[in-house]
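Asker: After the sequence you'll find the predicted model.
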Amino acid sequence: MDRFHQDIVAEARGWRGTPYVHQASCKYGGCDCLGLIRGVWRAVLGSEPVQVPPYTADWSEAGGQEVLWQAACAHMQARPIDLARPGDVLLFRMRGGAVAKHLGILTREGDSPAFIHAYCGHGVIENSLSAPWARRIVACFAFPERTS
């Protein structure tokens, strides 16, 4: 794993134990899954590319729009799921027919893959990327490379 991806994984692991707080993005203070990605972005790349507007827990569900997927495509590089590597962002569809709206960062690949995510009721945790989680992945994205 190159230095850039090591930095992403190390930063994500530094958020472990942060409580789950909807719409937040504050290391140790609280975050949701998007807030975790935003916080890692700020720590590794600097300023966020856009200001995230307020959102409800059921955002994008009524209209069935893949808002999170579209935003990820606009600011990150899509990568085939089977080529995911540590430091990549994983997008999950939690229920069949629902919009994809959960994010995590792959931390380990191979025989025992793992990912970090902010999970309601648990906070920021590192989980095994077990079959039930892996089958929910619908897209994979790479953070843009640092320019400096």
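Answerer: Cool, got the structure.
Asker: From here on, just use CA atoms for contacts and neighbour counts.
Answerer: Fine.
Asker: Helices of this protein, residue ranges please.
Answerer: Per DSSP state H, the chain carries helices over the ranges 3-14, 33-45, 67-75, 131-134.
Asker: mind listing the strands in the protein by residue range?
Answerer: Secondary structure of the chain, counting by DSSP state E: strands at 25-26, 30-31, 77-79, 89-92, 102-108, 114-119, 123-128, 137-142.
Asker: related to what we said a few turns ago, for Gly121, which of the helices of the chain is the nearest?
Answerer: helix 33-45 (12.1 Å; Cα to Cα).
Asker: Residues contacting that closest one from elsewhere in the structure, which ones?
Answerer: 7-8, 11-12, 15, 23-27, 47-48, 89, 102-105, 117-119, 143, 146 (Cα atoms under 8 Å, 6 or more residues apart in numbering).
Asker: Take this one as well and set it beside the first:
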Amino acid sequence: MTIACAWLGTPYHDQASLKGVGCDCLGLARGVWREVVGPEPFPIPPYSRDWGEIGPREVLAEGARAVMIEMPPAEAGPGALVLFRMDSRAIAKHVGILTGPGTFLHAYERLGVIEEPLTPSWRRRIAFAFLFPAGD
């Protein structure tokens, strides 16, 4: 948890993943991965802002499933990576890290990395949850 919270205040920057410099929501997860687990397991290809609005594949979930430990969202606790569906008809395309029973950390455009309450609105958007594997 301390590792993820050290990213608080990092400015928002598309496709970046550098603590204190800039990151987007996926970049936050990538940066925490590097600190907790080690080198990233595969390169992330460039992506557009609208990538999640097209296609039926759960791209983020498939990628996470390949390298992380999936768990039921209802069982996710502090330290779990959660994937949100921003629209009930869309694929999961927003990433956060739970910091407490009712809080989470995420990178939000114009705000950067923030911690905020996991309100009922956010909670119902959680589509997938994963644990980071043990590091090297």
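Answerer: The structure has been received and is ready for your questions. From a predicted model like this one, the values you see are computed outputs, not experimental measurements.
Asker: sorry, back to before: Ile125 of the first structure: which of the helices of the first structure is closest?
Answerer: Per Cα to Cα, nearest to Ile125 of the first structure of these: helix 3-14, 8.3 Å.
Asker: Now the closest one: buried residues?
Answerer: Neighbour-count burial for helix 3-14 of the first structure flags 4-5, 7-9, 11-13 (criterion: 16 or more other Cα atoms under 10 Å).
Asker: One more: stretch 78-88 of the second structure?
Answerer: 79-86.
Asker: just stretch 19-27 of the second structure next, same as before
Answerer: So stretch 19-27 of the second structure, judged by 16+ other Cα under 10 Å, has buried residues 19, 22-27.
Asker: out of these, which one sits closest to Trp122 of the second structure?
Answerer: For the buried residues of stretch 19-27 of the second structure, the nearest to Trp122 of the second structure is Cys25 (14.7 Å; Cα to Cα).
Asker: Under the alignment, what does that closest one map to in the first structure?
Answerer: Alignment note (TM-score structural alignment): Cys25 of the second structure maps to Cys33 of the first structure.
Asker: Ok, Pro133 of the second structure next?
Answerer: By TM-score structural alignment, Pro133 of the second structure lines up with Pro144.
Asker: need the contact list for the closest residue to its match other than its chain neighbours.
Answerer: Nearest non-adjacent residue to Pro144 of the first structure, counting by Cα to Cα, 6 or more residues apart in numbering: Met76, 5.7 Å away. Contact analysis of Met76 of the first structure by Cα under 8 Å, 6+ apart lists 141-144.
Asker: residue contacts, the residue sitting nearest the centre point of the second structure?
Answerer: Centroid-nearest residue in the second structure, with Cα atoms, centre = their mean: Val95, separated by 2.6 Å. By Cα under 8 Å, 6+ apart, the contact set of Val95 of the second structure is 25-26, 29, 81-84, 106.
Asker: would CSV of these with distance to Leu60 of the second structure be doable?
Answerer: Shown next, in CSV, are the contacts of Val95 of the second structure (distance: Cα to Cα, whole Å):
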residue, distance to Leu60 of the second structure
Cys25, 11
Leu26, 9
Ala29, 11
Leu81, 11
Val82, 10
Leu83, 8
Phe84, 10
His106, 15
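Asker: conserved subset of the residues you listed in the first structure?
Answerer: Retained in the first structure (both residues aligned by TM-score structural alignment, their matches' Cα atoms under 8 Å) from the contacts of Val95 of the second structure: 25-26, 29, 81-84, 106.
Asker: Report the two of those residues separated the most.
Answerer: Most distant of these, by Cα to Cα, are Ala29 and Phe84, 13.3 Å apart.
Asker: Quickly list what's touching both of those two.
Answerer: Residues touching both Ala29 of the second structure and Phe84 by Cα under 8 Å, 6+ apart: 95-96.
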